[in-house]
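Colleague: task: produce atomic coordinates for the following.
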Amino acid sequence: MLYYTLVFLVIALIAGVLGFGGIAGASAGIAQILFFLFVAFLLISIVVALIRRV
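Modeller: Here you go, the predicted structure:
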């Protein structure tokens, strides 16, 4: 999931440099959503691992 976040971020950067504002904005939005999903899943997996350990 983090890989796809970086892919969309690179697409957004390239599109922004080339002047495609709509595509850049959409790609940046998708990258932001994927990043926060990644962080949420990371926190959930850490909590579950700590609960299983006890």
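Colleague: could you use CA atoms for every contact and neighbour count after this?
Modeller: OK.
Colleague: which residues does stretch 3-20 contact?
Modeller: Outside of stretch 3-20, the residues that reach it under the criterion CA atoms under 8 Å, 6 or more residues apart in numbering are 21, 23-28, 30-32, 34-35.
Colleague: please repeat the previous calculation with a cut-off of 7 Å.
Modeller: For stretch 3-20, contacts defined as CA atoms under 7 Å, 6 or more residues apart in numbering pick out 21, 23-25, 27-28, 30-31, 34-35.
Colleague: before we go on, could you also do this sequence so I can check it against the first one:
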Amino acid sequence: MLKQSHKSSPTHSLTVLYIAGLSVIAGLFIFEQFLVEKSLEYQFTSSRVINIA
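Modeller: Next up is the predicted model:
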């Protein structure tokens, strides 16, 4: 029988790239959510100052 190394098979390398890509996308979504929350918090505190003035 022919033995194929899993590390050199095209499906293994594509799977690793796919998982890496999904991980990068998930990380970007988490970072973006953090930025949106900080922006909303800043706007909320600014609106309080404007309403008091």
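Colleague: the contacts of stretch 3-20 of the first structure into CSV, with extra columns for secondary structure?
Modeller: Formatted as CSV, the contacts of stretch 3-20 of the first structure follow (DSSP: H, G, I helix; E, B strand; the rest coil):
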residue, secondary structure
Gly21, helix
Ile23, helix
Ala24, helix
Gly25, helix
Ser27, helix
Ala28, helix
Ile30, helix
Ala31, helix
Leu34, helix
Phe35, helix
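Colleague: neighbour-wise, which of these leads?
Modeller: With neighbours defined as other CA atoms under 10 Å, the most crowded of those is Ala31; it has 24 neighbours.
Colleague: looking at the second structure, name the residue matched to it.
Modeller: Following TM-score structural alignment, the counterpart assigned to Ala31 of the first structure within the second structure is Leu22.
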